[in-house]
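1. Any chance you can model this:
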Amino acid sequence: MSSEGIIKRINGSLIIAEGLSDAKIGDVVYIGEQKLIGEVVRISGKEVALQCYEDTSGLRPGESVVNTGNPLVAELGPGLIGEIFDGLERSEIELWKLTGPFIRKGYKIAPLRRDKKWHFTPRIKVGDYVTEGDILGTVQETSVVEHRILVPVGVSGTIERIEEGEFRIDDPIAEVKLPDGRGTEIKMAQVWPVRTPRPYKERVPVNEPLFTGQRVIDMFFPIARGGTAAIPGGFGSGKTITLQQIAKWSDADIVIYIGCGERGNEMADVLTHFPELEDPRTGKKLIERAIFIANVSNLPVAAREASVYMGITIAEYFRDQGYHVAVIVDSTSRWAEALRDLSG
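-> Predicted coordinates for the structure are as follows:
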């Protein structure tokens, strides 16, 4: 089965390739000499339709397409808090350092820093039985967020080894003996497909209010903790400002702000003011418990569509740690536009 094909024709961000006989819907591919990131969206006979997450200008028919065989995944671990990611979980701070204010296509960086060491403190000991979702230990990620390192999904067994100390996210911190006798190492970082919901044991009833910090909302339009709400309205009616206020003042533990297809100036306003805001709950900076997914309107539609899935996956990860997470998406109408564009 082939994992490499060629470009047959190009129509904007939509690329038709042939020769990818092992392709599956959702596979991530590298397109052309610059290895632009794309995704398989349709298979018709020998032709495979790809949506490119980056600008396709300069691509030519006949260039190679390499199928990774893997879906788009989120990398989860210490180093997420305080970051500004694009829809593919690339740090826009690091991309700025590499390419300047205008991000050039073809650049690939790891979502989490490989050089930084984190102090890991175990919560369990050798001989304890653990199963998926159990907390192995903690890392003090910021002054207000304790990052809880979880047993990965699908892993259950007895702790053979666990250590306290300074570790990079790729260093093994523990070893689990599986029921079949094999041992598996656990690291601080794990990956998860963004379009696959993370599993849960039970759905907790929605019976507590989310205090947004906006008295008119809390009084007349209360929102349940664990529920959802939408703010419909015309252009310039204050939807984005209201969402920003909820992100700043709600009583959530973690705030994930997803700018999906928003105007660049609006997203820039959020990213400028958040690092300067004092958190009324902790007295620290609000950025110390926030994550941003910034995918503005001038970026490709495929990356815009992926940004919401990326933010939700990160939110589910912190939910699994026991935190209350507020996910702010601005805007879902532009996300719906992206979905319609991708559906053909």
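2. When you work out contacts or count neighbours from here on, use the C-alpha atoms and nothing else.
-> OK.
3. mind listing the helices in the stretch 201-344 of the chain by residue range?
-> With DSSP state H, counting those that start in this stretch, the ranges of helices along the stretch 201-344 of the chain come out as 215-220, 239-249, 264-273, 301-320, 332-343.
4. So for the spatially most central residue of the chain, what's the nearest residue that isn't a sequence neighbour?
-> Central residue of the chain (Cα atoms, centre = their mean): Met310, 3.2 Å from the mean position. Nearest in space to Met310, with sequence neighbours left out and distances taken as Cα to Cα, 6 or more residues apart in numbering, is Val194 at 5.6 Å.
5. What is the neighbour count of the one you found?
-> 22 (other Cα atoms under 10 Å).
6. Ile186 too?
-> For Ile186, using other Cα under 10 Å, the count is 22.
7. doesn't Ala252 make contact with Val327?
-> No. In this structure, Val327 is not within contact of Ala252 by Cα atoms under 8 Å, at 9.5 Å.
8. Where does Lys24 sit: helix, strand or coil?
-> coil (DSSP: H, G, I helix; E, B strand; the rest coil).
9. I'd like the structure of this one too, to check against the first:
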Amino acid sequence: MSKGVIKKVAGPLVIAEGMRDANMFDVVRVSKERLIGEIIEMHGDQASIQVYEETAGLGPGEEVESTEAPLSVELGPGLIASIYDGIQRPLDDIMKVAGNNLKRGVEVPSLKRELKWNFVPCMNVGDEVETGDVIGTVKETEVVTQKIMIPYGIKGKIKSITAGNYTVTETVAVVETKDGDKEITLMQKWPVRKGRPYAKKLPPTKPLVTGQRVVDTLFPIARGGVAAVPGPFGSGKTVIQHQLAKWAEADIVVYIGCGERGNEMTDVLNEFPELKDPKTGRSLMERTVLIANTSDMPVAAREASIYTGITIAEYFRDMGYSVALMADSTSRWAEALREMSGRLEEMPGEEGYPAYLGSRLAQFYERAGEVISLGKEGREGALSVIGAVSPPGGDISEPVSQATLRIVKVFWGLDSALAYKRHFPAINWLTSYSLYVDNIGKWFEENVSEEWLKLRQELMSLLQDEAQLEEIVKMVGMDALSAPDRLKMEATRSIREDFLHQNSFHEIDTYTSLNKQYLMMKLVLGYYYEANEALSNGASIDKLIALPIREQIGRFKYTKEEDIQSRYDEILKELEIQVAGAFDKEDF
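-> Purely as a prediction, here's the structure:
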């Protein structure tokens, strides 16, 4: 085991000498307090170590000891409903040992060692197994069943396997390999900076349905896709991530609070257990893993938290689950990179961020995707990543936002002006985009309606026309517009207020099925087409704008799912009658 001594301490960066036998990314224990650190640079026998705990009081000459293993996470039963810090230390267990304030050098196992889990084998003695094969299951919560998989690099024949109650460290099976017998436990370890392997990556052809109209209709994300949510303070990044965590069609949610305010993380920790999972009626925490790394925690652990979270997410993806990972926010993670880079005296890039910012972001986001996992079964799992970005002052021309946009294919640009108008979700339809539309458009046409893409394009065109007309209205007023343009402005107001605006606190409006979204598009556009035709035949613009049916179209979003078709037919019939009545009598 490589041992050295501290030469220099600079905040979270410790330089130790006498570490020639250590390797890059080895986890080390620093000083007699055994603080956790990781080697991030080697120069001869000098190792630069980022320490994941407070370094106050450390001095030259204190001992540093390498564990000769990279930073890894423990994967097994007990992950779900857990709340971890950035390096997978369970915060509830630390509190029992050290009290309410996080103390240095606390060593607590990531998965509880005393808990016993009921292991149900699905293979027999003599069966041939390889990496990724499922040998049994453990019912972790009412919602999640963990599949116990053969760890990476093991291939052979099952020598023994026994059902029963086991802790995560007890042997449940023995596999006979050419290198000797290998004991299989409920738990396996994986280094966080290395993506978990899979058999094949699939192209994105299915949407991740979220029930949020502005997302599903205008800027959809694919299952296994990546999205960025940049926005200034108070524009609703966290609210959108909560909505997606609750309603997106994902089996498992991994939420990473990376460098966020303590009170914001407290809200998440308090709200998630109380949120009812719409699929099961039980607590959302029964399919959630939380990683809390607040802004006052050591900055180096912030850098690790992103990798810890995505490795846990990949583990569930390998079981064949659809996983949604929320990272809030990658800007704080990039700030941690910048601080460590500055202390290492590296050549700074734009705005002081390290030159490798873009490649590190790419390494993180590229671990998303829909894959066929290792093993004979060929399970299909998906990992979708939604990363919030907090640009200073809301300026998305800064390096983190720009580097992120070069990688992700969905951009939900939040707008504080919309948020201040009480328009939620505050996604700006003029600046946002989704590059998945062409790939997943066929799925919408086959599973919802052949008209889906056509209607979506018409909505977008009207909203873009409105932005141009808005400029004229600001200069010369609404009365200067022609009657068709006034009608267009009214129709787009209906699109904004009745379709894009969604109330996350309303029991019906909080989630909209794809079929209901389709009918809502048909209604808001149906009004525009009917009224436009009537206008060209001489109907009164004032009467068309004042039609009572417009209020019913606006209230359609509050219609229960089982009544939407009948209510849609009623409104359509009434619309035709009222538009026909919008002609002045002298016209006939």
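10. Any chance you could compute the TM-score here?
-> Laid over one another, the chains give 0.97 as their TM-score (TM-score structural alignment, normalised by the length of the first structure), with 342 aligned residues with a Cα RMSD of 1.1 Å.
11. residue contacts, the nearest residue to Val28 of the second structure once chain neighbours are set aside?
-> Nearest non-adjacent residue to Val28 of the second structure, counting by Cα to Cα, 6+ apart: Ser66, 4.2 Å away. Listed by Cα atoms under 8 Å, 6 or more residues apart in numbering, the contact set of Ser66 of the second structure reads Met1, Ser2, Lys3, Ala22, Asp26, Val27, Val28, Arg29.
12. same question, Arg195 of the first structure
-> Counting by Cα under 8 Å, 6+ apart, Arg195 of the first structure has contacts Leu72, Tyr309.
13. That one maps to what in the second structure?
-> For Arg195 of the first structure, the aligned position in the second structure is Arg193, judged by TM-score structural alignment.
14. tally of neighbours for Thr131 of the first structure?
-> With other Cα under 10 Å as criterion, Thr131 of the first structure counts 17.
15. how close does the residue lying closest to it once chain neighbours are set aside get to Glu92 of the first structure?
-> Computed as Cα to Cα, 6+ apart, the closest residue to Thr131 of the first structure that is not its neighbour in sequence is Ser156, at 4.1 Å. According to Cα to Cα, to the nearest Å, Ser156 of the first structure stands 36 Å off from Glu92 of the first structure.
16. which secondary structure elements does the helix or strand Lys8 of the second structure falls within contact?
-> Assessed by DSSP states H and E, Lys8 of the second structure sits inside strand 3-10. Judged by 3 or more Cα pairs under 8 Å, 6 or more residues apart in numbering; DSSP states H and E, strand 3-10 of the second structure is in contact with strand 13-17, strand 63-70.
17. Relative to Glu471 of the second structure, which of those strands is closest?
-> strand 13-17 (53.1 Å; Cα to Cα).
18. what's the average distance of that closest one to the first structure?
-> Superposed on the first structure, strand 13-17 of the second structure shows a mean distance to its aligned partners of 0.9 Å (mean Cα distance after the TM-score superposition for the first structure).
19. thinking again about what came up before, what's the mean deviation for the strand holding Lys8 of the second structure versus the first structure?
-> After superposition, strand 3-10 of the second structure averages 0.9 Å from its match (mean Cα distance after the TM-score superposition for the first structure).
20. distance between that strand and the chain's centre?
-> Remark: strand 3-10 of the second structure is offset 38 Å from the chain centroid, using Cα atoms, centre = their mean, to the nearest Å.
21. do the same with stretch 311-324 of the first structure
-> That offset, for stretch 311-324 of the first structure, works out to 10 Å (Cα atoms, centre = their mean).
22. From Arg289 of the first structure, how far out is the aligned partner of Val30 of the second structure in the first structure?
-> Residue pairing (TM-score structural alignment): Val30 of the second structure is matched to Ile31 of the first structure. Distance of Ile31 of the first structure to Arg289 of the first structure, computed by Cα to Cα: 36 Å.
23. next one: Gly26 of the first structure
-> 31 Å.
24. Neighbour count: these two, which is higher?
-> Arg289 (24 against 18).
25. Touching, the more buried one and Gly82? I think so.
-> Yes. Using Cα under 8 Å, Arg289 of the first structure is in contact with Gly82, at 6.7 Å.
26. Give the helix, strand or coil label for Val138 of the second structure.
-> Strictly by three-state DSSP, Val138 of the second structure counts as strand.
27. re the thing from before, which neighbours do Arg289 and Gly82 of the first structure have in common?
-> Common neighbours of Arg289 of the first structure and Gly82 (Cα under 8 Å, 6+ apart) do not exist.
28. Arrange the helices and strands packed on strand 3-10 of the second structure in JSON lines, one row each, with distance to Leu115 of the second structure as further columns.
-> Shown next, in JSON lines, are those (distance: least, Cα to Cα, whole Å):
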{"stretch": "strand 13-17", "distance to Leu115 of the second structure": "37"}
{"stretch": "strand 63-70", "distance to Leu115 of the second structure": "26"}
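29. most packed of the ones you listed?
-> Greatest average neighbour count among these goes to strand 13-17 (a mean of 24), per mean count of other Cα atoms under 10 Å.
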